[in-house]
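A.B. asks: the following block contains a protein sequence and its predicted model.
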Amino acid sequence: MTIDITQLNLTNITLDLHEDGVLVATLNRPAKRNALDAVTVEELVTLFSAVPRAGVRAVVLAAEGDHFCAGLDLVEHHKEDRRPEDFMHLCLRWHEAFNKMEYGGVPIIAALKGAVVGGGLELASSAHVRVADASTYFALPEGQRGLFTGGGATIRVADLVGKARMIDMMLTGRVYKGREAIDIGLAQYLVEGSSFDVALDLARKAAQNLPLTNFAICSAISHIGNMSALDASYAEAVVAGVVNTQHAARERLEAFANKTAARVRPGD
C-alpha cells in the first residue's frame, strides 16, 4: 500500500514533495540549531519508515536556520537526567532512524551548513551524499563534554574518515571544514553558494534512475560492506542478477546499443 507521505503528522520536520518524486525534508528547530530531541528522533523513524513505501524517488535532507544539526539536545538530556537503560533505549531509536536512512534504498542527499556536530554528524553520515557549503564545519565534541557517541559515529563516521581521525576528533575537539573536510571524506561536495540548491539538483538527477537500481545502490552496498569478501562476492552477484535483468532497463540498454544514449564524459 502506498503511503501519502505529506499526511505524516510531524512537528519538527517539514515536508515538501515535488512532482518529480523528490522529497525535501527540513529539520525545523532553528532556535536549537536543529538539535535532536527525543521527539525529532521519533519523527525521523516515522519519516524514513514511510519513504520507501511512498513512491519517493530521492530525498533532500535540509535544515532551517544557519545550522544543519548541532547533535543531541543537551538541554533536554540534562533536564531528563536519564538512567543508563533509558539513554540506551534512546540511542537505539537513533540507530533505528539512521539505519532506515542508510539501508532504506532511497537516495538521501544532505544539504549541510553551519554546525554538523556530534549527533548531527551521525545524522549526516547516514545520508548517501553530503553537500557542504563554505559555512559548514564538522566536529565530535563528545570527549570535552564527558560523553560518548551513541548514534552510529563509531560505525559511519569512522568508516568515512578512519578510526584514527575519529579518535582525534573526540579526544581533542578537532574541527574540520572546507577542503580539508572534503579530502578526509566527511562530504563529497563543497560549494561556494547554496548547498541546498546543489543537493536538490543531485537529488533530481538520482530520481531519474530506475527505482530498483537506486534501491540496490542505496542498500546493497552498505549490506555488502558488512560481509566477508566471500559472502560479499556472492551477494553482489545475486543483486546484479536481479537488477541487471529488470524489464524497466530494456529501453535504456537499447538506447546504449543503438548509440543514442548520452555518453559518459568528464565534467567541465
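C.D. replies: Yep, that arrived.
A.B. asks: make it CA atoms for all contacts and neighbour counts henceforth
C.D. replies: Will do.
A.B. asks: how much space between F48 and L72?
C.D. replies: 19 Å (CA to CA, to the nearest Å).
A.B. asks: same check, this time on H128
C.D. replies: 21 Å.
A.B. asks: next: L171.
C.D. replies: Taken as CA to CA, the span from L171 to L72 is 18 Å.
A.B. asks: out of those two, which sits in the busier spot?
C.D. replies: L72 (21 against 14; other CA atoms under 10 Å).
A.B. asks: wait, what's in contact with the more buried one?
C.D. replies: If you count contacts by CA atoms under 8 Å, 6 or more residues apart in numbering, L72 has them with 35-37, 118-120.
A.B. asks: okay, and which of those map to strands?
C.D. replies: Judged by DSSP state E, strands contain none of these.
A.B. asks: and the residues you listed as TSV, adding neighbour count?
C.D. replies: Listed next are the contacts of L72 as TSV, based on neighbours: other CA atoms under 10 Å:
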residue	neighbour count
A35	28
L36	25
D37	19
G118	24
G119	26
G120	27
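A.B. asks: make TSV from the residues you listed and add distance to D231 to it.
C.D. replies: Listed next are these as TSV, based on distance: CA to CA, whole Å:
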residue	distance to D231
A35	39
L36	36
D37	38
G118	33
G119	32
G120	33
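A.B. asks: break down the chain into its strands, ranges please.
C.D. replies: Under DSSP E, the chain gives strands at 13-17, 22-27, 58-63, 108-111, 115-117, 129-133, 137-139, 176-177, 189-191.
A.B. asks: which elements pack onto the third one?
C.D. replies: Okay, so that is strand 58-63. Counting contacts by 3 or more CA pairs under 8 Å, 6 or more residues apart in numbering; DSSP states H and E, strand 58-63 packs against strand 22-27, strand 108-111, helix 195-207.
A.B. asks: one more time with 10 Å
C.D. replies: strand 13-17, strand 22-27, strand 108-111, strand 129-133, helix 195-207 (3 or more CA pairs under 10 Å, 6 or more residues apart in numbering; DSSP states H and E).
A.B. asks: and if you look at the first one?
C.D. replies: Packed against strand 13-17 by the contact rule (3+ CA pairs under 10 Å, 6+ apart) you find strand 22-27, helix 38-50, strand 58-63.
A.B. asks: please apply the same query to the shortest one.
C.D. replies: Using 3+ CA pairs under 10 Å, 6+ apart as the contact criterion, the secondary-structure elements in contact with strand 176-177 are strand 115-117, strand 137-139.
A.B. asks: dropping in the other structure now:
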Amino acid sequence: MNYENILISIEEKVATITIDRPTKLNALNKATISDLSNAVESLSKNDDVRVIVLIGSGEKAFVAGADISEFANYTTVEGAQLAAEGQESLFDFIENLKKPVIAAVNGFALGGGLELAMACHFRVASDNAKMGLPEVTLGLIPGYGGTQRLPQLIGKGRAMEMIMTAAMITAEQAKDYGLVNYVVPQEELLSFTNVIAQKIIKNAPFAIGKAIKAINANFKDGKNGFDTEIKSFGECFGTQDFKEGTAAFLEKRKAEFTGK
C-alpha cells in the first residue's frame, strides 16, 4: 500500500513507521491519521513483524500537534466526531494492539503528538524532546485520549497542571514523571529503541499480547484487571509457545517462539 505521509521500513522483525511531514513538523492531519491507522493494521497482520516503532522525520519533531487548519471552523458535532473517529481508528487501536508499539520521541511531541506517543505501549525520548498538551491555548481540551492517559502515566496532580498551564516539559522531566522510560542522545534514539525491541522479540508473542490486554484492563471502566489476567494466563497454556518455552527451559536451550 502506498502512503501519503508516512514511510515504513522492516528490519529484523521491527517495523519502523516514520511520520513524514517535515515542513509541518509532522503535524497530524486526517490523511496522516488514516495512513497510520492503515499501516498499523497491516503490520499487525504481518508475521514478519513483532514490534512496531513510531518516530517522526527529521530531528525537530516527533509530532508537533494536530493540523489546526483542518478543524478551525468545525461545529460542536464535527469536533466530537473528529475526536471519536481518531480515538477509535488510531489511538485506542494502538493501545490495544497485540504487538508492542514503542514511541521513539525525537523532538517536539505536542498535543495530538503527545497523545499518539501516550497511546503507544511505552516511550523512549531523545534528549532534545519536549512534550506538552497546549490545547487550552486554543480554547480546546485534548481530544485524542490526553485527559485519560496522561493522569494514568504521571498522576492526576501533574496531569492537571500540565493540561491547565499548557506548559511544555523537557525529556528529563518526562522521565522523572514516568512519561518516558529512557532519555538518550538524538543520534542514538533508534538504535537504543531497537535494542529494547530485540529483547521483546526473543519472547513469546502470544504471551506479550495477553500481557498488554491484562495491563490495559486495569485502566478500563467496568473491567476487572485481575479477572482478565487470570483468563489470559490460562489461555497461554493452550499455545505452542508455552510448550516450546517450557521445553526449552527444561532442556537448557533458547526457545524459538512462533506466536502460535
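C.D. replies: Received, thanks. Since the structure is predicted, the reported quantities are computational estimates derived from the model, not experimental observations.
A.B. asks: give me the number of residues near the residue in the second structure that A181 of the first structure lines up against?
C.D. replies: In the second structure, the residue matched to A181 of the first structure (TM-score structural alignment) is A174. For A174 of the second structure, the count of nearby residues is 21 (other CA under 10 Å).
A.B. asks: same question for D86 of the first structure.
C.D. replies: Neighbour tally, D86 of the first structure, other CA under 10 Å: 12.
A.B. asks: show me what it aligns to in the second structure.
C.D. replies: Match for D86 of the first structure (TM-score structural alignment): E78.
A.B. asks: that match touches F71, doesn't it?
C.D. replies: Yes - assessed by CA atoms under 10 Å, E78 of the second structure is found in contact with F71 at 8.5 Å.
A.B. asks: need the winner for burial among the helices and strands packed on strand 58-63 of the first structure.
C.D. replies: Most buried of those, by mean neighbour count (mean count of other CA atoms under 10 Å): strand 108-111, with a mean of 28.
A.B. asks: what packs against that strand?
C.D. replies: strand 22-27, strand 58-63, helix 119-125, strand 129-133, helix 195-207.
A.B. asks: need these in a markdown table (columns: distance to I155 of the first structure).
C.D. replies: Output for those, formatted as a markdown table (distance: least, CA to CA, whole Å):
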| stretch | distance to I155 of the first structure |
| --- | --- |
| strand 22-27 | 23 |
| strand 58-63 | 20 |
| helix 119-125 | 9 |
| strand 129-133 | 17 |
| helix 195-207 | 24 |
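A.B. asks: which position in the first structure pairs with S69 of the second structure?
C.D. replies: That one, S69 of the second structure, aligns with V75 by TM-score structural alignment.
A.B. asks: check contacts around that match.
C.D. replies: 32, 35, 37 (CA atoms under 10 Å, 6 or more residues apart in numbering).
A.B. asks: need the counterpart of I108 of the first structure in the second structure.
C.D. replies: Per TM-score structural alignment, I108 of the first structure is aligned with V101.
A.B. asks: wait, what's in contact with that match?
C.D. replies: 14-16, 40, 50-54, 94-95, 117, 119-123, 197.
A.B. asks: number of nearby residues for the closest residue to it other than its chain neighbours?
C.D. replies: In this structure, V101 of the second structure finds its nearest non-sequential neighbour in I52, 4.7 Å apart by CA to CA, 6 or more residues apart in numbering. The local packing of I52 of the second structure (other CA under 10 Å) involves 24 other residues.
A.B. asks: just the one 5 residues further on next, same as before
C.D. replies: Residues within reach of S57 of the second structure, counting by other CA under 10 Å, total 21.
A.B. asks: what does it align to in the first structure?
C.D. replies: Aligned partner of S57 of the second structure by TM-score structural alignment: E64.
A.B. asks: I figured that match hits T26, correct?
C.D. replies: Yes - counting by CA under 10 Å, T26 is a contact partner of E64 of the first structure at 6.6 Å.
A.B. asks: what sits in contact with each of the two?
C.D. replies: By CA under 10 Å, 6+ apart, the residues touching both E64 of the first structure and T26 are 13-14, 34.
A.B. asks: who are the contact partners of N46 of the second structure?
C.D. replies: Per CA under 10 Å, 6+ apart, neighbours of N46 of the second structure: 13, 15, 40.
A.B. asks: okay, which residue is most central for the first structure?
C.D. replies: Per CA atoms, centre = their mean, the C-alpha nearest to the average position across the first structure is that of A127, at 1.2 Å.
A.B. asks: A97 is in contact with that residue, correct?
C.D. replies: No - the pair A127 of the first structure and A97 does not pass the contact test of CA under 10 Å, sitting 11.2 Å apart.
A.B. asks: before we move on, the earlier item: distance-wise, check the match of I108 of the first structure relative to V51 of the second structure.
C.D. replies: Taking CA to CA, one finds V101 of the second structure at 6 Å from V51 of the second structure.
A.B. asks: repeat that for A64 of the second structure.
C.D. replies: 24 Å.
A.B. asks: now swap in F122 of the second structure and tell me
C.D. replies: 12 Å.
A.B. asks: check Q173 of the second structure too.
C.D. replies: Distance from Q173 of the second structure to V51 of the second structure, by CA to CA: 27 Å.
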